[in-house]
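Novice: The following comprises the amino acid sequence and a computationally predicted model.
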Amino acid sequence: MKVSGLLRRGFGPALYVLVPLTLYLTGWHTEVLGCAQQALLATGLFQPQLAPASTQPQADYSLPLRTLDGRLTTLAELRGQPILLNLWATWCPPCVAEMPGLQRLHDKLRGQKIALVLLSMDENPEKARRFAVRRGFTMPIYTLAGDVPAVFNTESIPTTYIISPTGTIVARHEGMANYNSPEMLQFLQQLAR
């Protein structure tokens, strides 16, 4: 009895330190938090705000991008179609949480003239590539190949911009959201018309 009570009193509180420390040191804390936040997204409470951006600035198509296989490009390659631009990072749990929904949206958009651009803000592009491979993502993931134009500067990630075919930023959403919704699909398809 004494040993059992000692274990509960001594080891129990230690778990509150050991479990988070272990998750952090192994790098799994982002994945675990991301999974917990995915459960929150599944409730439907975190929908992106599709209200028009207040000033509706023009997108800067010179945004320098690098594909995960190293090809340099810019947002200009996608000019003339709606673009959902999502700024994220592998170390950001809310970003990780919304990725499966973005992948499902990407799957629904196949063959349509609507572009998803998932721009990893990781300093090491290899982290984004390994993350995409490990998760089996097929959506277009890019890394930054230069400076972010001022119109896309943000203090938080994830941040998502929706750009019309004419280059107007018609919506902006900071924070995690579930983009795999009928409303988002309809919104993007209406922009494409």
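Specialist: It's in. Keep in mind that this is a model prediction, so the values were computed, not measured.

Novice: use CA for all of it now, contacts and neighbours both
Specialist: Noted.

Novice: how far does stretch 163-176 stretch from start to finish?
Specialist: Stretch 163-176 has its terminal residues 18 Å apart, counting by Cα to Cα, to the nearest Å.

Novice: For the helix or strand T160 falls within, which outside residues touch it?
Specialist: Using DSSP states H and E, the element containing T160 is strand 159-163. Here strand 159-163 makes contact (Cα atoms under 8 Å, 6 or more residues apart in numbering) with 59, 82-88, 169-176.

Novice: switch to 7 Å and redo it
Specialist: Contact with strand 159-163 is made by 59, 82-87, 169-175, as judged by Cα atoms under 7 Å, 6 or more residues apart in numbering.

Novice: now those: which count as buried?
Specialist: 59, 82-87, 169-174 (16 or more other Cα atoms under 10 Å).

Novice: Dump those to JSON lines, plus distance to P182 and secondary structure.
Specialist: JSON lines is the format used below for those (distance: Cα to Cα, whole Å; DSSP: H, G, I helix; E, B strand; the rest coil):
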{"residue": "A59", "distance to P182": "25", "secondary structure": "coil"}
{"residue": "P82", "distance to P182": "16", "secondary structure": "coil"}
{"residue": "I83", "distance to P182": "17", "secondary structure": "strand"}
{"residue": "L84", "distance to P182": "15", "secondary structure": "strand"}
{"residue": "L85", "distance to P182": "18", "secondary structure": "strand"}
{"residue": "N86", "distance to P182": "18", "secondary structure": "strand"}
{"residue": "L87", "distance to P182": "22", "secondary structure": "strand"}
{"residue": "I169", "distance to P182": "21", "secondary structure": "strand"}
{"residue": "V170", "distance to P182": "18", "secondary structure": "strand"}
{"residue": "A171", "distance to P182": "17", "secondary structure": "strand"}
{"residue": "R172", "distance to P182": "18", "secondary structure": "strand"}
{"residue": "H173", "distance to P182": "17", "secondary structure": "strand"}
{"residue": "E174", "distance to P182": "20", "secondary structure": "strand"}
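
Novice: dropping in the other structure now:
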Amino acid sequence: MRKRVNYSVLFLVSLLFCSPFLGKASTRSVAEGEDNGWTEGYDLSFRDSKNNVLTLNQLKGKVVVINLWATWCPPCLAEMPSLDQLYQDFKSNDRIIILSVDIDGNLSASRKFMAKRKYSLPVYQLNSALPNGLSTTSIPTTIILDKAGKLVIKHVGGMNFGSQKFRKSLLDLSKE
């Protein structure tokens, strides 16, 4: 009985933290010509479980999909299978990079979480603060940058990464 109560409390607490995106998801698209040069002079970086650092400057010329998530977030967990499948389908495309970023920064726990579910998506943590235009208080959040490092979309809330429309848009961005 005590275990059930603990899991119930944990579930309710995670819902409280995830509540901003239980309603309608929000998406911010950037209009053509809008000044979104937040990457100028700012080098956002990520760290993987082997302590390798990856910077946005290293990824110029590639479309970058950044998914911010946590292991305790139900909407994050719901979208994870389609994100992992997206990674599987696009990992051989060197023009599209998918970064799964655990905001808790506990890469050991994240790796165990991914291995237990047999996901092959590599996990990163933030190695620097997100610039104001990308920061968020809600997860999951997906950020897509074009090949020049400019913000294309910031979507707060769960996504279906298996959508053919979404996949076509990524491919189109990678060809521009």
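Specialist: Alright, I've got the coordinates. Since we're looking at a predicted model, the values are computed, not measured.

Novice: ok so, going back, any idea which of the buried ones among the contacts of strand 159-163 of the first structure is closest to G12 of the first structure?
Specialist: Distance to G12 of the first structure across those (Cα to Cα) is lowest for E174, with 38.0 Å.

Novice: burial measure for N153 of the first structure, as a count.
Specialist: Residues near N153 of the first structure, counting by other Cα atoms under 10 Å, number 11.

Novice: Check the alignment and tell me where it lands in the second structure.
Specialist: Structural alignment (TM-score structural alignment) places N153 of the first structure against S135 in the second structure.

Novice: just E174 of the first structure next, same as before
Specialist: Residue pairing (TM-score structural alignment): E174 of the first structure is matched to V156 of the second structure.

Novice: List the contacts of that match.
Specialist: Counting by Cα under 7 Å, 6+ apart, V156 of the second structure touches F21, A25, S26, T27, S138, I139, P140, T141, T142.

Novice: what separates it from T27 of the second structure, distance-wise?
Specialist: For V156 of the second structure, the distance to T27 of the second structure - Cα to Cα - is 6 Å.

Novice: tell me the strands in the first structure, going along the chain?
Specialist: Secondary structure of the first structure by DSSP state E: the strands cover 64-67, 72-74, 83-88, 115-120, 141-144, 159-163, 169-174.

Novice: do you know which of these lies nearest L33 of the first structure?
Specialist: Closest approach to L33 of the first structure among these is made by strand 83-88 (15.1 Å; Cα to Cα).

Novice: mean distance, the closest one to its aligned residues in the second structure?
Specialist: With mean Cα distance after the TM-score superposition for the first structure, strand 83-88 of the first structure departs from the second structure by a mean of 0.9 Å once superposed.

Novice: which helices and strands sit right next to that strand?
Specialist: On a contact count with 3 or more Cα pairs under 7 Å, 6 or more residues apart in numbering; DSSP states H and E, strand 83-88 of the first structure meets strand 115-120, strand 159-163.

Novice: same thing but 10 Å
Specialist: helix 93-109, strand 115-120, strand 141-144, strand 159-163, strand 169-174, helix 182-192 (3 or more Cα pairs under 10 Å, 6 or more residues apart in numbering; DSSP states H and E).

Novice: Tell me who's in contact with the counterpart of L54 of the second structure in the first structure.
Specialist: Correspondence of L54 of the second structure to the first structure, assessed by TM-score structural alignment: T73. T73 of the first structure makes contact with S62, L63, P64, L65, R66, T67, Y142, A145, according to Cα atoms under 10 Å, 6 or more residues apart in numbering.
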